[in-house]
Structures are given as C-alpha cells and as structure tokens.
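**Student:** Okay, structure incoming, though there's no sequence with it:
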C-alpha cells in the first residue's frame, strides 16, 4: 500500500482571545500582498500605525461572540480532517490540517512530505481567488524553493464544479425554511482584483448550480458579496444592502454561504449576528442562517473524493 499525505488548508485563526494573539495573527494575514494589494510603501505604515493599533480590540469583541474552547474554524476544520482521515486511512492516506496564517503552519505540515510517496494539498476554498488559494500556492512555492529534495506534490486549484459539492449544498437547503427567499452570500474581493481572476464567475456559477439542484426558480434567489474591507469598491451587490432591501420588503430570507467550508467569523458573527440584526431592523420578519457543510458526512465524502482524485 502506498503512503500518501493529504493536507487540508484553511485560512487560519488567532491562537487565543488575547489581544496580542489577535494582533499577531492580523499582522501576518494583512501583511500578505495577496490579501492587501496596495503598494507596500503605502500599506505597511497604515497597517502598523493604525490597523494593528485599533483593530485588534474590535476583532477580539467579534471573536468573543463565537469562541468556544477554541476558534470554530479550527475546531471544525480539525473535525472535518478527522472524518476525511477515517474514510481514507485504509487506502494509505494520512490527513493533516494546515493554516495559511497561524498554526499549524504549512511549513511545519509539509516538513516531512518527502517521506510520503504522494502529497495532495487541498485549499478548502471551492472557488479560486488569488487572495485565498493563490496565497496557499505562494506559501507552498516558497517552502519548495528552500527544499533540495522535492516531494511528489499535487495542488488542487478549485472544486466548485465537483458534483457532490452543489448536491451537498442543495441538500442543506431543503429543510431550512423552504418558503423563504434564498440569498447566496460569498466573500467579496475588490473589483480591481475581480477583473483579473475567475472568482466572481465561479461564485455565480456555483449559486446557479445549487439553485438548480435545489429546484429554486430564478425569482426565488439572489447572490451577494460580504466582508468588504477598506474604501475601494468590492464585488456587488453587497450582502448588507440585499438583506436591508429584503427586510424592508418583509420577505422571509435564508442565507447560505457556499464559499466557506466551515463556520468562521464571517458566517457566525457577520452573517448570523450582524446581518441578521440589519435585516430585522429593516423590517424583516424571518431570518434563517443555513450552516456551512462543516464536518457533515456529505462534506467529508466530497473532500475524500477530491483527495483521491488529486492523488491518483
């Protein structure tokens, strides 16, 4: 039996709720040119003088709303990896978790990759964006550039077209207030960045595929983009604006976030708390957040299939 390694990569999370830990994580995250594309000479003074001075306390308050014994993103990514590992163990796979920012790092997780016959690196981002999957490629490339003996390594670019992905999302909608208007909310990116990559088209294709699999009429769903950061225009419509309009119209709504593999700050706090309040304050009557696929069996099956195919 071959000895194979699968690394499931997520964005990352602060190590704790301590303000210093949050500041350290934000420093690493927001220093990446893939995340903030402004020239370094402009951005780094803003980052160090203002963002890292004032933002950690605000971010801490948000994390405190969702934190359990650890960050939900870490707990659920670990649980998903365990479930995938159980499915693949008999086939010779070892399944690990790595984070692009924070721990466990890709450097540590890939350290012994040459001892495996094959390695698959799977960023847990169904749609490709340079700020997510591209950042993983950058990290892996820098690690390999320092390595004399290279592993037999496969990186998976995107998996939004995998049939099991749309099917699992559609299944999660079936019992979630089926009479409500469906809003597909994806993480936004700057318009200037979106013009250079396929992210927006892949998000729209995903929403259409899930809507079709769930049997939704075109009038019964919308797509929007969340998590805008900074003054530049991002992909539109903005989730906040769509929810405000639906609230004013008194339409029940259910929100699903197909781009997030597991729960995180953007789903649990931004969508299910902040934007829920936005919708209700606008006059909305019924708001349902549809959970991410997380460590559900269908999701573990999907990821296991991707690993198998990537390592074939």
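**Tutor:** Looks like it came in fine. As the structure is a prediction and not an experimental result, all values here were calculated from the model.

**Student:** C-alpha from now on. contacts and neighbour counts both.
**Tutor:** Fine.

**Student:** Where do the strands of the stretch 1-150 of the chain begin and end?
**Tutor:** 4-10, 93-99, 118-123 (DSSP state E, counting those that start in this stretch).

**Student:** contact partners of the first one?
**Tutor:** Applying C-alpha atoms under 8 Å, 6 or more residues apart in numbering, the contact partners of strand 4-10 are 77, 81, 92-100, 109, 113, 116-125, 136, 307, 311.

**Student:** now with 6 Å?
**Tutor:** Applying C-alpha atoms under 6 Å, 6 or more residues apart in numbering, the external contacts of strand 4-10 come out as 92-99, 116-124.

**Student:** Which positions within that strand qualify as buried?
**Tutor:** Across strand 4-10, burial judged by 16 or more other C-alpha atoms under 10 Å covers 4, 5, 6, 7, 8, 9, 10.

**Student:** want to throw these into JSON lines with distance to residue 156?
**Tutor:** Output for the buried residues of strand 4-10, formatted as JSON lines (distance: C-alpha to C-alpha, whole Å):
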{"residue": "4", "distance to residue 156": "15"}
{"residue": "5", "distance to residue 156": "14"}
{"residue": "6", "distance to residue 156": "11"}
{"residue": "7", "distance to residue 156": "11"}
{"residue": "8", "distance to residue 156": "10"}
{"residue": "9", "distance to residue 156": "11"}
{"residue": "10", "distance to residue 156": "13"}
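
**Student:** So for stretch 129-147, what gets flagged as buried?
**Tutor:** Buried residues in stretch 129-147 (16+ other C-alpha under 10 Å): 129-137, 139-140, 143-144.

**Student:** List just the nearest of these to residue 55.
**Tutor:** If you rank the buried residues of stretch 129-147 by distance to residue 55 using C-alpha to C-alpha, residue 131 comes first, at 20.3 Å.

**Student:** Let me know whether that closest one touches residue 33 as I believe.
**Tutor:** No: with contacts counted by C-alpha atoms under 6 Å, residue 131 stays clear of residue 33, the gap being 8.4 Å.

**Student:** picking that back up, tell me the buried residues within the contacts of strand 4-10.
**Tutor:** 93-99, 116, 118-124.

**Student:** take a look at this one as well, against the first:
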C-alpha cells in the first residue's frame, strides 16, 4: 500500500488583517457570530452585536492592536508563521496555517496542503487546554471548510495537550529563563483565558485542564501552593465567568505580602493582544497601583526551541515517521 503524503495544519484563533477599526470590526464580527463563542439567541444577540458592540468596541480595540503591532504584522500572526516555518524545518513535512476566524482561513490552509500533495493531514489546534469555545470551534470550521469538496483528505484531530510532559517542560523553561534574567518573584501567577462559568457547568472540561496544567507546572518547578496559583482573564459581558479573576487577584496580592510577581499565560501558544496588552500592560498597572513593586510578564512559548520540540513530538505521535 502506497504511503500517503503527510502534512500538518496548525490552527489558532486568528487576528485582524490590520490594526484599523474596519479590519478589527470585520474580525470581531466573524468571531462573535460563532455560536460556540456567544450562545445567545441570534435575534437578541445580532442586533446588540451590530448595533452597539461592534461600532463601540472596534475603534477602541484597534487602538490596542496598534500598541502591540509588530513591523511584520499582528503578533499572533508573526509568531504563528515562525512556528509553521520552524516546525516544517524540524519535521521535513508540509506545514500550513489556518485560522478559525480571519486569514488565512481553515479552507485556505487545507487547500494549501492539498496543493502540496498532502492526503493525510493532522489538524493541530494550538490550544493546550480543550474548550468548546476554541477547540470544538476549530472542528466546526473544518466541517464547513470540507463542505463541497469532492475528495476529502484523511485527517486526524488533536483535541488537547494540557498535560504533555514536553509542554510542561517548555513552560517551566520559560519561567526559569525569567528567573535567571530578573530573579525569582514572590509568586508565579498562571493566567488563563476565561470562559463563562455556565459553559463549564454544562460540561466544558476547560477548567479541569487548566488546573492540571498549573499543578504539573508547580511540580516541575518545585513550587508549593503559597508560591503559585492560577486565574482567568479577558472576561466579557455581565454574566459570571470562571474565577478567580486575574485583575481582582492582582488587586489583592500586594496586601498578602506578594510584592514581586511573575505572570505566565499557559493557554496561549503565541503572544497576542490578550498577553502583550491586557497582561503585560493593563494588569501590570493594576498590580503596581495596588502596592506591588515588580511585575514580570513571561512570554508565551512562541517559536522557542522547546515549543517546536513539543509540537514535533505531538505530530510524530500521530504519524508513523
């Protein structure tokens, strides 16, 4: 039996094409229309989204993107491209990018792989912890992308890698690099992107995955419960989200004697607006204003050697190479 050409589709959430209100509005419209992200009844949600949220938020979010935009483009896209190139070089297999929202689309990524002769595809969402709002949304997008294709490739789908030993070691390496550069802080805070608590109550296993990642990282770094913890950031709207909240925790830590803080964001494979602006800038201001003395943001895994090694191992475990 002839071996099929193997290839990898790396998937992340996506990013606006430019740091302009128009580009941000187009991206947010696609993102916030997904029922996996916001599950409100459409006849209630769509008028609110288009009549209030997008007109008000798009210019504000565009300014935030402008503050973190890199020479080559959006940070998430810049690092995603570097990950693709490094992984392809490490594996010797075709690797392409596909974004759940925005460009390049999932369909574009699939077609790019097929144009390179790929018939056996691993879809690798860059979400270490599973959530219906992210990982399942990728699967939904895949089914839409395949619709109308006369010939479907053989494909497999990786749902998570929240407890993979190389993932934990890669996170630990990032922390140790920070400690070596600036000294160890009083506390290591793991800040994860939040989801509405209702989603978890209805069966989303995301919080359990986050808790496991934090526990394994604590073991790897030999930290006790007084030296490490985790919170949830980026909440939106009025309903309750997973707690404890990152910003509220930062307000309380200095009063508990924690003056020097290290913060890592394990749920993000690439630095982006939520890490470079929300955590590194906004949250730092919250902590310092509350009496903190030193705040060190630890970069995401991005295109680090340890991250590429992890991604390579995830692929090799799925393919016979």
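**Tutor:** Sure thing, it's come through. Computed from a predicted structure; not experimentally measured.

**Student:** ok, residue 106 of the second structure - contacts?
**Tutor:** Counting by C-alpha under 6 Å, 6+ apart, residue 106 of the second structure makes contact with 98, 99.

**Student:** how far away is it from residue 112 of the second structure?
**Tutor:** Distance from residue 106 of the second structure to residue 112 of the second structure, counting by C-alpha to C-alpha, to the nearest Å: 10 Å.

**Student:** do the same with residue 12 of the second structure
**Tutor:** Distance, residue 12 of the second structure to residue 112 of the second structure, by C-alpha to C-alpha: 16 Å.

**Student:** thinking again about what came up before, quick one: the buried residues of stretch 129-147 of the first structure as a markdown table, columns for distance to residue 209 of the first structure too.
**Tutor:** Formatted as a markdown table, those follow (distance: C-alpha to C-alpha, whole Å):
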| residue | distance to residue 209 of the first structure |
| --- | --- |
| 129 | 19 |
| 130 | 23 |
| 131 | 24 |
| 132 | 22 |
| 133 | 21 |
| 134 | 24 |
| 135 | 27 |
| 136 | 26 |
| 137 | 27 |
| 139 | 31 |
| 140 | 31 |
| 143 | 36 |
| 144 | 36 |
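
**Student:** Let's see which of those end up in helices.
**Tutor:** In helices, defined here by DSSP state H, the members of these are 133, 134, 135, 136, 137, 139, 140, 143, 144.

**Student:** got CSV for these, with distance to residue 192 of the first structure too?
**Tutor:** Converted to CSV, those look like this (distance: C-alpha to C-alpha, whole Å):
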residue, distance to residue 192 of the first structure
133, 18
134, 16
135, 17
136, 21
137, 21
139, 23
140, 25
143, 29
144, 30
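
**Student:** and which of these is nearest residue 172 of the first structure?
**Tutor:** Within these, distances to residue 172 of the first structure taken as C-alpha to C-alpha reach their minimum at residue 133, with 24.9 Å.

**Student:** In terms of helices and strands, where is residue 245 of the first structure?
**Tutor:** Assigned by DSSP states H and E, residue 245 of the first structure falls within helix 239-248.

**Student:** now that helix: which residue numbers in the second structure?
**Tutor:** Using TM-score structural alignment, helix 239-248 of the first structure corresponds to residues 246-255 of the second structure.

**Student:** Next, the buried residues of that stretch.
**Tutor:** Within stretch 246-255 of the second structure, the residues scored as buried using 16+ other C-alpha under 10 Å are 246, 247, 248, 249, 250, 251, 252, 253, 254.

**Student:** Surely residue 231 of the second structure forms part of a strand?
**Tutor:** Yes: Residue 231 of the second structure: assigned to a strand according to DSSP: H, G, I helix; E, B strand; the rest coil.

**Student:** Excluding chain neighbours, what is closest to the most centrally placed residue in the second structure?
**Tutor:** The centre of the second structure sits closest to residue 268, judged by C-alpha atoms, centre = their mean, with a distance of 3.2 Å. Leaving out its chain neighbours, the residue that sits closest to residue 268 of the second structure by C-alpha to C-alpha, 6 or more residues apart in numbering is residue 300, at 6.4 Å.

**Student:** Let me know whether the one you found touches residue 273 as I believe.
**Tutor:** No: with contacts counted by C-alpha under 6 Å, residue 300 of the second structure stays clear of residue 273, the gap being 11.9 Å.

**Student:** Tell me which stretches of the stretch 151-300 of the second structure form helices.
**Tutor:** For the stretch 151-300 of the second structure, applying DSSP state H, counting those that start in this stretch gives helices covering 165-182, 197-201, 206-221, 246-252, 273, 284-289.

**Student:** Where does the last one end up in the first structure?
**Tutor:** In other words, helix 284-289 of the second structure. By TM-score structural alignment, helix 284-289 of the second structure lines up with residues 276-281 in the first structure.

**Student:** The matching stretch against the second structure, how far on average?
**Tutor:** Its aligned residues in the second structure lie a mean 0.3 Å from stretch 276-281 of the first structure after superposition (mean C-alpha distance after the TM-score superposition for the first structure).

**Student:** if we can go back for a sec, can you tell me what sits against the match of helix 239-248 of the first structure?
**Tutor:** 231, 232, 233, 287, 290, 291, 292.

**Student:** do that again at 7 Å, thanks
**Tutor:** Stretch 246-255 of the second structure has contacts (C-alpha atoms under 7 Å, 6 or more residues apart in numbering) with 191, 231, 232, 233, 283, 286, 287, 290, 291, 292.

**Student:** any idea how far the fourth one lies from residue 273 of the second structure?
**Tutor:** Translated: residue 233 of the second structure. According to C-alpha to C-alpha, residue 233 of the second structure and residue 273 of the second structure sit 12 Å apart.

**Student:** Now check residue 298 of the second structure against the first structure: what is it aligned to?
**Tutor:** Under the alignment (TM-score structural alignment), residue 298 of the second structure pairs with residue 290 in the first structure.

**Student:** what about that match, how many neighbours?
**Tutor:** Counted with other C-alpha atoms under 10 Å, residues neighbouring residue 290 of the first structure total 20.
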